[in-house]
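# Provided below for reference: sequence and predicted model.
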Amino acid sequence: MTIRRRTLALAAALAPSVARAQATQGWRPDRPIRLIVPFAPGGSNDIVGRIVAEAASQTLGQPIIVENRAGAGSVIGTEYVARAAPDGYTVLINSSQSTVPAIVARVPYDTLKDFVGVGVAGFSPHVLVVSPRLPAQTAKELVALLKANPGRYNLATAGIGSGVHVAAELFRSIAQAEVEAVHYRGGGPSVAALVAGEAQVGTPTMASSIGQIRGGGVRALAVLSEQRSPALPDVPSAPEAGLPGLIHEEFFPILAPAGTPAPVVAALGAAFRGAIQQSTEKLLDLAGVAPRAGFDAPEQVMALVRDGVERYTAILRAAGVQPE
């Protein structure tokens, strides 16, 4: 082996340790970090949070413990983080961060001012699904069935203010069908209700439903995106399914309490970005989530959240939905 080859080999071997050192050179935790998921286990935030927490903990040198604090469409867990000490030991992952202020009248925290951006775990479209017991085999058949039976069927959401709720309202508006929205305590319970036949229609996140879709627990009629998803290549896009306006995807911002020192935010951001890059294949395979570049700075993360608030508010007001 030449000197050059030995040097390259040594550099490759040292790369992970160098990355860890650079990621935490300004701050390094000395006790476990809690990643708050404001939904019940089994939903998209829970699945994505656990994937990235495992990899980020290796960089930070401390466990990242995923803690589920469900309730009120993510408001309970999110408020808990907003009120937590801004020391880097409590962070949040919440795909409903932008939807809550669009649909909940009295939010006990400021969606933007009470948080600082750490990173974005990725983006994923929602899916239009039905219980296998429902005879509809296509989206067009589903709309016809709902219109012929107004008020007979239930549409499961992950709670008031959740992204699933926004997708459900968008579907009801576009389909012009009377279907009763039933709010569950998270994406996992809402999908479980569809599998059990307790609810018949759903617009869950891909992360919370992809396992049941592949296993036949629910039937996917459309992916709510302009193109098909590589995670579910056999499921038509919304335009292909005859519902071109039914486009809705979720994103997973990772946030810390406002006032968290910049070196701490930088170290957390570097660790989570590395974890996301390391887990790209796993995120797509297990959750249908695809990372995107461009969210390295806290300001970029919060700008995405702010844009989401404006977009989801416009969707809901157009559908005639007012804050409750």
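Okay, I see it.

# CA atoms for contacts and neighbours, from now on please.
Noted.

# roughly how far is the top strand by length along the chain from the heart of the chain?
In the chain, assigned by DSSP state E, the strand with the most residues is strand 115-125. In terms of CA atoms, centre = their mean, to the nearest Å, the centre of strand 115-125 is set 8 Å apart from its chain centre.

# and after that strand, which helix or strand comes next?
Sequence order places strand 127-130 as the next helix or strand after strand 115-125, per DSSP states H and E.

# what packs against that following strand?
strand 201-202, strand 219-223 (3 or more CA pairs under 8 Å, 6 or more residues apart in numbering; DSSP states H and E).

# can you redo those as CSV with distance to I47?
CSV is the format used below for the helices and strands packed on strand 127-130 (distance: least, CA to CA, whole Å):
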stretch, distance to I47
strand 201-202, 19
strand 219-223, 19
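
# Please identify the most buried of the ones you listed.
strand 201-202 (a mean of 30; mean count of other CA atoms under 10 Å).

# And the closest residue in space to Y89 that isn't next to it in sequence, how far from R311?
Leaving out its chain neighbours, the residue that sits closest to Y89 by CA to CA, 6 or more residues apart in numbering is I33, at 4.5 Å. Distance, I33 to R311, by CA to CA, to the nearest Å: 32 Å.

# now L221
Counting by CA to CA, the gap from L221 to R311 is 25 Å.

# same check, this time on A196
A196 is 33 Å from R311, by CA to CA.

# any idea of the angle the longest strand of the chain forms with strand 219-223?
110 degrees (axes from the mean of the first three to the mean of the last three CA atoms, to 10 degrees).

# Can you name every helix or strand that strand 115-125 contacts?
On a contact count with 3+ CA pairs under 8 Å, 6+ apart, strand 115-125 meets helix 206-215, strand 249-257, helix 262-278, helix 298-318.

# dropping in the other structure now:
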Amino acid sequence: MLNRRAALAAPLALAATPALVTPGLAQPAWRPDRPIRVIIPHAPGGGTDVVTRVLAEAVGTALGQPLVIENRTGGAAGLVGTDLVAKSAPDGYTILVNSSAQAITPALVSRMPYHAVNDFAGIGIIGFAPHVVVVNPNVPARTFQELLALLRANPGRYNLASGGIGSAIHLAGEILRASANVDFQIVQYRGGGPSMLAVLSGEAQMSTPDIPAASSVVRAGSARPLVIAAAERSPAMPDVPTSAEAGLPEFIAEIWFPVLAPARTPPAVLATLSAAFQTAIEQNKRRLTELAVQVRPNFTTSDQVMNYIRAQTERSVALLRAAGVQPE
């Protein structure tokens, strides 16, 4: 088994990472003639849902057809919705916007109904956002150091609300538990939105959502942010210290939002979809920045998107095995 600390230090940024694929076609040959179905395999209110809806209108305008968004939850980390897209016709009319769960789920589910890489074609990655540790305001910890002290003094007493087995929140929670060497219960909810509601109600004391999912409740004062799992502060939460500033530099976790089509989708279709998402990202870059979503360049092919997913899947396996988590 890999050394826990070594695994946590494993390539957290395995490649400088993508914005969206923009293949070199001056005028893509394919244009949709009916609405595009977009499957989000996570609950409404989570980071993936928020980011997708920010872009949806602009993507539809660029394509000349609207996006019809469906939240298809169920199974570990959105297995149901992701499997639906994997088995859909490769014609461009059913696509997936997922989270880092695309690469995490294979590390946690022993019998996958689809292959996270081979059954998909890359359209792009919208961007990347760090996770943040938030607590219910009634938790007697005003800083991250105070939270760690509380957890160490009360092993197993506190609950962390996760967005489901294999979700990005789950992985962030496991990284926190392993890097800080603290003991708490991870309680699985059916998506990022429900997990945040559990924290707001006090049913769970803390969570590790991505910043897009946490921003609104933090602004409202309904949850207290203690630390950002990143090396640099976020413009969305400029007063919240980073994990390095808080004395735990190994606690690094970010969510990313891949846009995928079924495998064997024609290159011309991928090019049109990719160009539309790129246009939408450029038009909404300010809004994405407000949500702490960083757009990263230098992805130009579907293969590069899928290679990133493959590498992140390997990293997730290493991290979770080092934390003692086995697939079920």
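Here it is on my side, so go on. Only a predicted model underlies this, so the values are computations on that prediction, with no experimental measurement involved.

# And the TM-score between them?
Scored by TM-score structural alignment, normalised by the length of structure 1, the superposition of the two chains gives a TM-score of 0.91; 303 aligned residues with a CA RMSD of 1.4 Å.

# re the thing from before, what's the longest strand of structure 1 aligned against in structure 2?
Mapped onto structure 2 using TM-score structural alignment, strand 115-125 of structure 1 spans residues 120-130.

# ok, now stretch 138-146 of structure 1?
Going by TM-score structural alignment, stretch 138-146 of structure 1 lines up with residues 143-151 of structure 2.

# picking that back up, mind checking what the residue nearest to Y89 of structure 1 lines up with in structure 2?
Counting by TM-score structural alignment, I33 of structure 1 lines up with I36 in structure 2.

# And for A290 of structure 1?
In structure 2, the residue matched to A290 of structure 1 (TM-score structural alignment) is Q294.

# Could you report the separation of its match from G81 of structure 2?
Separation of Q294 of structure 2 from G81 of structure 2 (CA to CA) stands at 25 Å.

# so what corresponds to V201 of structure 1 in structure 2?
In structure 2, V201 of structure 1 lands on M206 (TM-score structural alignment).

# which residues does its match contact?
V133, V134, V135, N136, Y158, N159, L160, A161, V199 (CA atoms under 8 Å, 6 or more residues apart in numbering).

# wait, what's in contact with the closest residue to it other than its chain neighbours?
What sits nearest to M206 of structure 2 in space, not counting adjacent residues and going by CA to CA, 6+ apart, is V135, at 4.1 Å. V135 of structure 2 is in contact with V199, Q205, M206, S207, A223, R224, P225, L226, counting by CA under 8 Å, 6+ apart.

# Can you tell me how far V135 of structure 2 is from N159 of structure 2?
Applying CA to CA, the value for V135 of structure 2 to N159 of structure 2 is 10 Å.

# what do the two both touch?
With CA under 8 Å, 6+ apart as the test, V135 of structure 2 and N159 both reach Q205, M206.

# I'd assumed A213 was in contact with G45 of structure 2.
Yes - G45 of structure 2 is in contact with A213 according to CA atoms under 8 Å; the separation is 6.6 Å.

# Please identify every residue contacting each of these two.
In contact with both G45 of structure 2 and A213: G192, G193, using CA under 8 Å, 6+ apart.

# more crowded one of the two?
More neighbours surround A213 than the other of G45 of structure 2 and A213, with 24 against 19 (other CA atoms under 10 Å).

# For the residue lying closest to the more buried one once chain neighbours are set aside, grab the count of nearby residues.
Nearest residue to A213 of structure 2 in three dimensions, chain neighbours excluded: G47, at 4.4 Å (CA to CA, 6+ apart). Using other CA under 10 Å, G47 of structure 2 has 29 other residues around it.

# what does G47 of structure 2 align to in structure 1?
By TM-score structural alignment, G47 of structure 2 lines up with S44.

# Quick one: the strands in structure 2, in order.
36-40, 67-71, 94-97, 120-130, 132-135, 159-162, 185-188, 206-207, 224-228, 254-262.

# Adding distance to N298 of structure 2, write those out as JSON lines.
Formatted as JSON lines, these follow (distance: least, CA to CA, whole Å):
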{"stretch": "strand 36-40", "distance to N298 of structure 2": "25"}
{"stretch": "strand 67-71", "distance to N298 of structure 2": "26"}
{"stretch": "strand 94-97", "distance to N298 of structure 2": "20"}
{"stretch": "strand 120-130", "distance to N298 of structure 2": "11"}
{"stretch": "strand 132-135", "distance to N298 of structure 2": "26"}
{"stretch": "strand 159-162", "distance to N298 of structure 2": "32"}
{"stretch": "strand 185-188", "distance to N298 of structure 2": "35"}
{"stretch": "strand 206-207", "distance to N298 of structure 2": "32"}
{"stretch": "strand 224-228", "distance to N298 of structure 2": "26"}
{"stretch": "strand 254-262", "distance to N298 of structure 2": "15"}
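
# Which stretch among the ones you listed approaches L288 of structure 2 most closely?
With distances scored as CA to CA, the stretch of those nearest to L288 of structure 2 is strand 120-130 (8.5 Å).

# For A287 of structure 1, see how far away V235 of structure 1 is.
Distance from V235 of structure 1 to A287 of structure 1, by CA to CA: 15 Å.

# try S237 of structure 1
Applying CA to CA, the value for S237 of structure 1 to A287 of structure 1 is 17 Å.

# Aligned counterpart of S237 of structure 1 in structure 2, please.
By TM-score structural alignment, S237 of structure 1 lines up with T242.

# and the nearest residue to its match once chain neighbours are set aside, how far is that from R31 of structure 2?
Spatially, and ignoring its direct neighbours in sequence, T242 of structure 2 is nearest to I228 (4.7 Å; CA to CA, 6+ apart). Using CA to CA, one obtains 41 Å as the distance from I228 of structure 2 to R31 of structure 2.

# Could you do S234 of structure 2 as well?
Distance from S234 of structure 2 to R31 of structure 2, by CA to CA: 38 Å.

# same check, this time on E245 of structure 2
Using CA to CA, E245 of structure 2 is found at 49 Å from R31 of structure 2.

# No more questions from me, cheers.
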